[in-house]
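> Here you go, sequence then predicted model.
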Amino acid sequence: MARTTHFAALALVAATLFYAHPTLASDGYDEAATKATTACDEIRYNLGLANKFKEQERQIGEDLRAAQEEAAALRLATASSETIERRAALAALAAIQETKATTMQTEATAAIAALRRGTVALLERVARTIELRRLKLISLTPGHASTTTNTDTQPQEDTITTTNTAALKFLKNEDNCTLEGQPSESKIKLSDIQPAKLYKIKLAPDTSFAQGKVTLKAASKGTPATSANACASHPGFAGQSDCTDTNYLGATGSIESYNDELTDVDLSTTTDKLGECKTTAAAAAWGKLSADYTAQEVCHALKAKRPPKPSMLGKSYEQLIEDNEVAALIELSLTGKHSQEGKDKDATKTLIKKGIGTTASDYATNFVKFITEKEHSFQIGDDKISGKLTEIAAGPKAAKLLAYMMGKSNQQCQIRLRANPEAGSKTDAADKAGEKKDRVNTGKHVYSSFQNQTKHEKGQGRKWDNNSFKDSSFLVNKKLDTSMAAAFTALPLQFFPSFKKTLLFDIF
């Protein structure tokens, strides 16, 4: 019957190993490894190391989610801002945070994959070691022979069946590994396992659980042939007479001795440090162990580095006001030009302070706490969305709220345009100059549903230009809401993949 290995159960056992105060170790091992001497110790150690890898994987995943959620929260804050300078500053921080989060995602994906392979290799080895220990025969003692009369009529009444009940002992019966016990009873403790110190690992030899050779011997007076023939009634066979008792002395059986003493295995191609990992070892077939493959995957897991977690909100005020990248993005948002490069620090500070505040206290209150601590409440129809922006950004209603905020912002721009039409004309002229220079937005939009200029100009917020209508409110929004254009792409795509797709045409 096929056996099923429950890796989830093994992982649970790994997570419940006992803790103790760590001590120092050297020569490529941590303190726990120096105490490991047998296959039972190896099982406990491998479970603990797998637990460490899973914890690192969890931490990397949490860091990545936090970085992405901060970028999304900055975009929500950008959309909710009512001043151009503040919006430009928030958009700059959001853009940089998004870039850093994307870079981190690439690094985190590779690190998590390596950690996961190392975890699987260790748990596979644990599962196979346990199974092979259950099958490992360590002694065989043949029992005394006995005879029974066959009561059936066939082949004949006096047929004799000789039986021999052997006493078998398996490793699991003589040396069972227990993963339970009190801290004082366990040599291998989770807190003593320190992956950063490892460049060697202790593993049982691959031959430890190989099929053992069984040797059976029978002793007799003279030679086996003459002893058997001494039974006159049945020459060469054991019969009902007492000749078997006097001619055969007995039988013995033996099995190769079992040795599970752990051996040192280098994790990499270098013997005195964690160097280049091996890449040629293949996973062993079921029923076998492979120290080389385990060492190879553990090496890759150990070399997987936890990417630094980016956080623009985690930067101090003093660091931000000297950040040339932030200054350049703010300037681009406000003026559409980039002239900060090469300017002195005072100019950079002045520009950034316009957006984030003139003091560290202003920045902490109006930016950091506004996003991470302040409770917000938004009413969209019958739907009330409440919470910190970082919490909302991580939730399922982030896309809905962002769309709502963008709609409100566009309405405000329409109101400004109607109140001051000349501003729209000036913006139009500036935009045309930009089109000629940048070769952007040169395509003309023809509205076939409108038959003449007069009908369209009444309350439509558009102007007639070269036999086509151009939406001047879009041109105003282009200046005032540059930061909004990439807003939907800022939020993690899992929040609204289809919603984003339908809105890209209107945004861009």
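Cool, the structure landed. Predicted model only: the values in this text are computed from it and were never measured.
> from here on, contacts and neighbour counts on C-alpha atoms
OK.
> how about the helices of the stretch 151-300 of the chain, start to end?
With DSSP state H, counting those that start in this stretch as the criterion, the stretch 151-300 of the chain has helices at 171-174, 224-229, 243-247, 291-303.
> okay if I get the ones you listed as CSV plus distance to residue 335 and mean neighbour count?
Shown next, in CSV, are the helices of the stretch 151-300 of the chain (distance: least, C-alpha to C-alpha, whole Å; neighbours: other C-alpha atoms under 10 Å):
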stretch, distance to residue 335, mean neighbour count
helix 171-174, 77, 14
helix 224-229, 108, 17
helix 243-247, 111, 16
helix 291-303, 46, 24
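> could I get those as a markdown table with distance to residue 123?
Below are the helices of the stretch 151-300 of the chain laid out as a markdown table (distance: least, C-alpha to C-alpha, whole Å):
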| stretch | distance to residue 123 |
| --- | --- |
| helix 171-174 | 19 |
| helix 224-229 | 51 |
| helix 243-247 | 53 |
| helix 291-303 | 10 |
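> quick one, which of those is nearest to residue 111?
Shortest distance between residue 111 and these, using C-alpha to C-alpha, is found for helix 291-303: 7.6 Å.
> Now residue 72: which helix or strand?
Here residue 72, judged by DSSP states H and E, is contained in helix 39-80.
> Select the longest helix from this structure.
What stands out as the longest helix in the chain, according to DSSP state H, is helix 84-135.
> what's it packed up against?
For helix 84-135, the elements it packs on are helix 7-15, helix 39-80, strand 167-170, helix 171-174, helix 291-303, helix 324-335, helix 345-356, helix 487-490, judged by 3 or more C-alpha pairs under 8 Å, 6 or more residues apart in numbering; DSSP states H and E.
> Out of those, which gets nearest to residue 380?
Checking the helices and strands packed on helix 84-135 against residue 380 by C-alpha to C-alpha gives helix 39-80 as the closest, at 13.9 Å.
> and the closest one with helix 7-15, angle?
Angle of helix 39-80 versus helix 7-15, following axes from the mean of the first three to the mean of the last three C-alpha atoms, to 10 degrees, is 100 degrees.
> this is the comparison structure:
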Amino acid sequence: MFMALSLRETSIKAWILSSLLLLLLRVAFSAIRAEDTPGFDAAGTKAPTSCDEIRYLLGIAHKMQTEADQNVKIPKEMQTVASSLALAALIATDPNRRAAFQAMSVRQRQLARAAQNQVPSTNPKLYKATVATTARAFQTIVIRKLKISTIAPGPAAQSKNGGGIAQGFPAESTIYTKNTAVTSHLHDRVNCNIDDLNGDTKIKLADI
């Protein structure tokens, strides 16, 4: 009976330690990201058209919003790791291991507080940049709707002049021709699909 309990206790400790290692690995590669993180402009060279630019801008906005959301989660994950380390220290039987886990727990809580202190100064910049980038994308969409792509003479329409005879204008039998130009806009000529940022296009979210 004693051996069975010992084996069970050992397996529980092993599970806790393995879970702790997984948390440490995940948090070790996490860091508070600011708006000046390099790499976002690498895909910009692939955006020669206005449609590509829209996709690129929306991709950047998505990335910055994701980073801001992640910044909020990182301190919480670090606190979880610190609590797990403290628990590991409690169940450790070896004094050296216990001291090591306690030291790691204290250090992890310090890192969590430092990360939490960065969020108020970093995230507002990311949110502001996200709004500005999204607004620029919207402006480009509007420009595409307004920019004339082609212009050509439309069909001529003839009609009689039926007014102004008393004022000395041409007689009613006078025929005048009216012609309205036919225009097409960039939005109508070139379709711009922005629904799927990972679709079959030059600008992909994964490349930004």
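The structure has been received and is ready for your questions. Computed from a predicted structure; not experimentally measured.
> Throw the helices and strands packed on helix 84-135 of the first structure into TSV and include distance to residue 416 of the first structure, thanks.
Converted to TSV, those look like this (distance: least, C-alpha to C-alpha, whole Å):
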stretch	distance to residue 416 of the first structure
helix 7-15	61
helix 39-80	17
strand 167-170	87
helix 171-174	83
helix 291-303	57
helix 324-335	17
helix 345-356	22
helix 487-490	22
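> Out of the ones you listed, which is closest to residue 372 of the first structure?
For residue 372 of the first structure, the closest of those is helix 39-80, at 8.5 Å, according to C-alpha to C-alpha.
> count of neighbours near residue 126 of the second structure?
23 (other C-alpha atoms under 10 Å).
> What of residue 426 of the first structure?
12.
> what kind of secondary structure is it in?
With DSSP: H, G, I helix; E, B strand; the rest coil as the basis, residue 426 of the first structure sits in helix.
> contacting residues around residue 28 of the second structure?
Residues in contact with residue 28 of the second structure (C-alpha atoms under 8 Å, 6 or more residues apart in numbering): none are found.
> Tell me how far it lies from residue 112 of the second structure.
Note on residue 28 of the second structure: its distance to residue 112 of the second structure, by C-alpha to C-alpha, to the nearest Å, is 12 Å.
> With residue 135 of the second structure instead?
Taking C-alpha to C-alpha, one finds residue 135 of the second structure at 34 Å from residue 112 of the second structure.
> which of those two has more neighbours?
Of the pair residue 135 of the second structure and residue 112, residue 112 is the one with more neighbours under other C-alpha under 10 Å, namely 20 against 15.
> The more buried one contacts residue 75, correct?
Yes - applying C-alpha atoms under 8 Å, one finds residue 112 of the second structure in contact with residue 75, separated by 4.7 Å.
> ok, back up a step: and of the helices of the stretch 151-300 of the first structure, who's closest to residue 432 of the first structure?
For the helices of the stretch 151-300 of the first structure, proximity to residue 432 of the first structure was assessed by C-alpha to C-alpha; helix 291-303 is nearest, at 54.2 Å.
> In the second structure, what stretch matches the closest one?
On the second structure, no counterpart of helix 291-303 of the first structure exists by TM-score structural alignment.
> and that helix, what other elements does it pack with?
helix 84-135, strand 263-266.
> Could you tell me the angle between the first one and helix 39-80?
For helix 84-135 of the first structure against helix 39-80, the angle by the same axes, to 10 degrees is 160 degrees.
> And residue 185 of the second structure, what's its match in the first structure?
So residue 185 of the second structure corresponds to residue 170, using TM-score structural alignment.
> Next, count neighbours for the closest residue to its match other than its chain neighbours.
Leaving aside its sequence neighbours, residue 170 of the first structure sits nearest to residue 137 (C-alpha to C-alpha, 6 or more residues apart in numbering; 4.4 Å). When neighbours are defined as other C-alpha under 10 Å, residue 137 of the first structure has 23 of them.
> Spatially, what comes nearest to residue 131 of the second structure if we skip its sequence neighbours?
Distances taken as C-alpha to C-alpha, 6+ apart put residue 61 closest to residue 131 of the second structure, at 7.6 Å, once the chain neighbours are dropped.
> That should have said residue 162 of the first structure, apologies.
Among residues not flanking residue 162 of the first structure along the chain, residue 147 sits closest, at 4.7 Å (C-alpha to C-alpha, 6+ apart).
> Which residues are in contact with whichever residue in the second structure pairs up with that neighbour?
Applying TM-score structural alignment, one finds that residue 147 of the first structure aligns to residue 158 in the second structure. Contact analysis of residue 158 of the second structure by C-alpha under 8 Å, 6+ apart lists 175, 176, 177, 178.
> Out of these, flag the one nearest to residue 52 of the second structure.
Closest to residue 52 of the second structure out of the contacts of residue 158 of the second structure is residue 178 (39.5 Å), distances taken as C-alpha to C-alpha.
> my read: that closest one touches residue 157, true?
Yes - counting by C-alpha under 8 Å, residue 178 of the second structure does reach residue 157; the two are 5.2 Å apart.
> Count the neighbours of the closest residue to residue 297 of the first structure other than its chain neighbours for me.
For residue 297 of the first structure, ignoring the flanking residues on the chain, the nearest one in space by C-alpha to C-alpha, 6+ apart is residue 118 at 4.8 Å. Taking other C-alpha under 10 Å as the criterion, the count of residues near residue 118 of the first structure is 26.
> Residue in the second structure paired with residue 118 of the first structure?
Correspondence of residue 118 of the first structure to the second structure, assessed by TM-score structural alignment: residue 129.
> State the distance from that match to residue 59 of the second structure.
For residue 129 of the second structure, the distance to residue 59 of the second structure - C-alpha to C-alpha - is 13 Å.
> that older thread, which ones are touching the residue nearest to residue 131 of the second structure?
Residue 61 of the second structure touches 129, 130, 131, 133, 134, counting by C-alpha under 8 Å, 6+ apart.
> Over to residue 54 of the second structure?
Residue 54 of the second structure neighbours (C-alpha under 8 Å, 6+ apart): 137, 138, 140, 141, 194.
> tell me, how many neighbours does the third one end up with?
Which is residue 140 of the second structure. A count of nearby residues for residue 140 of the second structure, using other C-alpha under 10 Å, gives 17.
> ok, now which ones touch it?
Contacts of residue 140 of the second structure by C-alpha under 8 Å, 6+ apart are 50, 54.
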